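Trainee: here is a sequence with its predicted model. Questions after.
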Amino acid sequence: MQTFLDYLLPVSIAVIMFGIGLGLTVSDFKRVLVSPKAVLFGLFGQLILMPLIGFGIAFAFDLDPIYQLGIVLIAACPGGTSSNIVTYMLNGRVALSVSMTAFNSFLIILTIPFILDLAFSLFWTSTKEVNLSMIDTFKDVLLTVFIPVLLGLIARHYSPVFVNKLRKPLRFILPGIMFFVFLLVLLNEKENGDKSMLEYWDLLLPALCLNVLVMFVGFFTSGFAGINHEGKYTIAIEMGLQNSALAIFLANNVIQIDGLSLIAVLYGGFSFFSTLIIAWLMKRYMGRGEAVKVG
């Protein structure tokens, strides 16, 4: 099944991003480029604020060093495709979400090695060099994000009537694809003899604290920066839903330390639902009476 998943995961992500592209127009991205404040602040939140919060939680909880490293690792990763889906489901600024995901997927090549070196120096007895391939990262982002979104934009431009009929059912179809793939991943882990997530309930609290705290920090600090309500909860979603698959890959294939990927597995197991609920509450109850802002 593992070989099957190696092909299914990127294909599924590409299909999801194509569906998201069907809901975008060129004017959505023009808005991001003309008013880049939200993108820049969102990247600041992901690249600076999130790792700082990750280090704070790692220090605050009495965890084994391997799990402290795991907290920092998930905090250092960019937002994943699921953040684009949640933003799409809640009618947030999808172009902003996609742009943040794409830009940060490149910037992590520089930031993750630095953050992990610092984490190893603080929590581990020795440091471990982390090397990410810029070419491989560029290829992955190109094939699973940029090209599918571009094809979706083109399809909407040339077949707007047909695409508009698809947009409503896609809000349910796209998450359904993601949940199906996630179920296959869980079944594969069970076949490999991995323990149930419930056996690590004591690690769920710091992971949940990371998820909730970064979302509220992102929401309120972006508000202080003058970003509008849709931008605020979009940034909160992007900060709350990290690319758990990337964290698992780094832990198992790059850093190669047993147990390091556990926090990422736990985080990926609940963060979609917790982020969706929190972002929905932010959208519905935390934007009333807000003055109109541009950002």
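Mentor: In hand now; what should we look at? Note that the structure is predicted; figures quoted are calculated from it, not measured. Numbering: from 1, shown residues only.

Trainee: rest of the way, CA atoms for contacts and neighbours
Mentor: OK.

Trainee: excluding chain neighbours, what is closest to the residue nearest the centre of the chain?
Mentor: Taking Cα atoms, centre = their mean, the centroid of the chain lies closest to G79, which sits 2.2 Å from it. Nearest residue to G79, sequence neighbours excluded (Cα to Cα, 6 or more residues apart in numbering): Q242, at 4.2 Å.

Trainee: what ranges does the stretch 101-250 of the chain have for its helices?
Mentor: 134-141, 147-158, 160-191, 201-224, 229-240, 244-249 (DSSP state H, counting those that start in this stretch).

Trainee: so which of those helices comes closest to L276?
Mentor: helix 229-240 (7.7 Å; Cα to Cα).

Trainee: buried sites along the helix or strand containing G268?
Mentor: Using DSSP states H and E, G268 falls within helix 262-285. Neighbour counts over helix 262-285 (16 or more other Cα atoms under 10 Å) mark 262-268, 271-272, 274-276, 278-280, 282-283 as buried.

Trainee: next one for the comparison:
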Amino acid sequence: MTASPLLTLFLPVALGIIMLGLGLSLTLADFARVVRYPRPVLIGLVCQIVLLPLACFFITLGFALEAALAVGMMLLAASPGGTTANLYSHLAHGDVALNITLTAVNSVIAIFTMPLIVNLSLVYFMDEGQAIPLQFGKVLQVFVIVLGPVAIGMLVRRLAPALAAALEKPVKILSALLLAVIIVIAVSKDWQTFVTYAPVVGAAALCFNLASLAVGYWVPRLLRLSRPQSIAIGMEIGIHNGTLAIALALSPMLLNNHTMAIPAAIYGVLMFFTAGAFGWWVSRGVKKEVATGAVV
């Protein structure tokens, strides 16, 4: 499978800009908050790292997806929450501080869990000889591509807070544009597969998205977390960093498989609509509790 030099250069740069935007919104206090409030963070991480890959695995089997598409679904499930979750959580009256902490912590953990889940998925779904394991060197590449820009963004915010504040909005706008471009690239690179499998992959992605939102909200509620905390976890889990999943799938240095990027591309469009509907629904409950003085 050939890869254009433009794509080889564009994907790391685009992902770097998006992760830089994440870093500009983070501080060391976001990581320290785990020690002060460990329970909601641990519940969110268990939902994200353990329950979601399991749910995605069974959904993938249920829809009998073609091997590369199945791996793409698992790659999506292994990706951390996206920064857009913070905005949706704010609009739905969720605990945004918890969102930021989960994004920060899970972005670090995902560097190790994503290669593990992808490797297991490649072994299970791909025929013998087709697997493309992520060796230590490639894990290190992911670490540098993802956490390097985050660290730079955090450093800028710490040393030059005024500059970080000025950059945050333009970088967010640029990140949204780059996300759109990456989705277009993912679809156009394997257009025939997209046309052939879009209905079944779209149904699987929608099912997984709804499952993500449900797990993220109801598991914390059953474990007696507050409604704002449950909303935050629901948004964090329901809005995946599809950009990261697409970039890893398309990157000539990593998986280099266009078909694996399709589930994340479709999910990246669907999740904004479902998250909006979910946010509207749960925010009604928060407003009623605030009105009656019984916020739980």
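Mentor: Everything's here; your move. Note that the coordinates shown come from a computational prediction; the quantities given were computed from them, not determined experimentally.

Trainee: just give the TM-score of the two.
Mentor: TM-score for the superposed chains, counting by TM-score structural alignment, normalised by the length of structure 1: 0.73, backed by 280 aligned residues with a Cα RMSD of 3.8 Å.

Trainee: take the helices of the stretch 101-250 of structure 1 and write them to JSON lines, including mean neighbour count and distance to D117 of structure 1.
Mentor: Shown next, in JSON lines, are the helices of the stretch 101-250 of structure 1 (neighbours: other Cα atoms under 10 Å; distance: least, Cα to Cα, whole Å):
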{"stretch": "helix 134-141", "mean neighbour count": "13", "distance to D117 of structure 1": "18"}
{"stretch": "helix 147-158", "mean neighbour count": "18", "distance to D117 of structure 1": "33"}
{"stretch": "helix 160-191", "mean neighbour count": "14", "distance to D117 of structure 1": "29"}
{"stretch": "helix 201-224", "mean neighbour count": "19", "distance to D117 of structure 1": "20"}
{"stretch": "helix 229-240", "mean neighbour count": "30", "distance to D117 of structure 1": "22"}
{"stretch": "helix 244-249", "mean neighbour count": "21", "distance to D117 of structure 1": "15"}
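
Trainee: need the ones you listed in JSON lines with distance to V26 of structure 1, can you?
Mentor: Shown next, in JSON lines, are these (distance: least, Cα to Cα, whole Å):
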{"stretch": "helix 134-141", "distance to V26 of structure 1": "19"}
{"stretch": "helix 147-158", "distance to V26 of structure 1": "7"}
{"stretch": "helix 160-191", "distance to V26 of structure 1": "13"}
{"stretch": "helix 201-224", "distance to V26 of structure 1": "25"}
{"stretch": "helix 229-240", "distance to V26 of structure 1": "18"}
{"stretch": "helix 244-249", "distance to V26 of structure 1": "29"}
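
Trainee: what is the equivalent residue in structure 2 for D194 of structure 1?
Mentor: Alignment note (TM-score structural alignment): D194 of structure 1 maps to W191 of structure 2.

Trainee: next, count neighbours for that match.
Mentor: Here the number of neighbours of W191 of structure 2 (other Cα atoms under 10 Å) works out to 17.

Trainee: which residues sit against stretch 5-24 of structure 2?
Mentor: With Cα atoms under 8 Å, 6 or more residues apart in numbering as the test, stretch 5-24 of structure 2 has contacts from 83, 145-154, 156-157, 164-165, 167-168, 171-172, 174-175, 178, 182, 243-244, 247, 251-253.

Trainee: residue range for it in structure 1?
Mentor: Under TM-score structural alignment, the match for stretch 5-24 of structure 2 is residues 3-22.

Trainee: what sits against the counterpart of M134 of structure 1 in structure 2?
Mentor: Counting by TM-score structural alignment, M134 of structure 1 corresponds to F136 in structure 2. With contact set as Cα under 8 Å, 6+ apart, F136 of structure 2 has no partners.

Trainee: where's F136 of structure 2 relative to L254 of structure 2, distance?
Mentor: As judged by Cα to Cα, to the nearest Å, F136 of structure 2 and L254 of structure 2 stand 11 Å apart.

Trainee: re the thing from before, I'd say the residue nearest to the centre of structure 1 and A247 touch.
Mentor: No. At 10.9 Å, G79 of structure 1 does not count as touching A247 under the criterion of Cα atoms under 8 Å.

Trainee: mind listing what's buried in the strand or helix carrying P10 of structure 1?
Mentor: Applying DSSP H and E as the criterion places P10 of structure 1 in helix 2-21. Across helix 2-21 of structure 1, burial judged by 16+ other Cα under 10 Å covers 9-10, 12-21.

Trainee: pick the one among these closest to T234 of structure 1.
Mentor: Distance to T234 of structure 1 across the buried residues of helix 2-21 of structure 1 (Cα to Cα) is lowest for I20, with 14.8 Å.

Trainee: enumerate every residue touching the residue nearest to the centre of structure 1.
Mentor: 100-101, 104, 238-243.

Trainee: repeat the analysis, applying 10 Å as the threshold.
Mentor: 46, 97-98, 100-102, 104-105, 235, 237-244, 246 (Cα atoms under 10 Å, 6 or more residues apart in numbering).

Trainee: how about N252 of structure 1?
Mentor: Listed by Cα under 10 Å, 6+ apart, the contact set of N252 of structure 1 reads 246, 258-261.

Trainee: and stretch 153-165 of structure 1, how far from the chain's centre?
Mentor: Its chain's average C-alpha position is 27 Å from that of stretch 153-165 of structure 1, according to Cα atoms, centre = their mean, to the nearest Å.

Trainee: same question but for stretch 210-224 of structure 2, I mixed them up
Mentor: With Cα atoms, centre = their mean, you get 17 Å for stretch 210-224 of structure 2.

Trainee: just stretch 169-176 of structure 2 next, same as before
Mentor: Averaging C-alpha positions (Cα atoms, centre = their mean) puts stretch 169-176 of structure 2 17 Å from its chain's average.

Trainee: could you do stretch 285-295 of structure 1 as well?
Mentor: Relative to the mean C-alpha coordinate of its chain, stretch 285-295 of structure 1 is positioned 24 Å out (Cα atoms, centre = their mean).

Trainee: do the same with stretch 71-90 of structure 1
Mentor: That offset, for stretch 71-90 of structure 1, works out to 1 Å (Cα atoms, centre = their mean).
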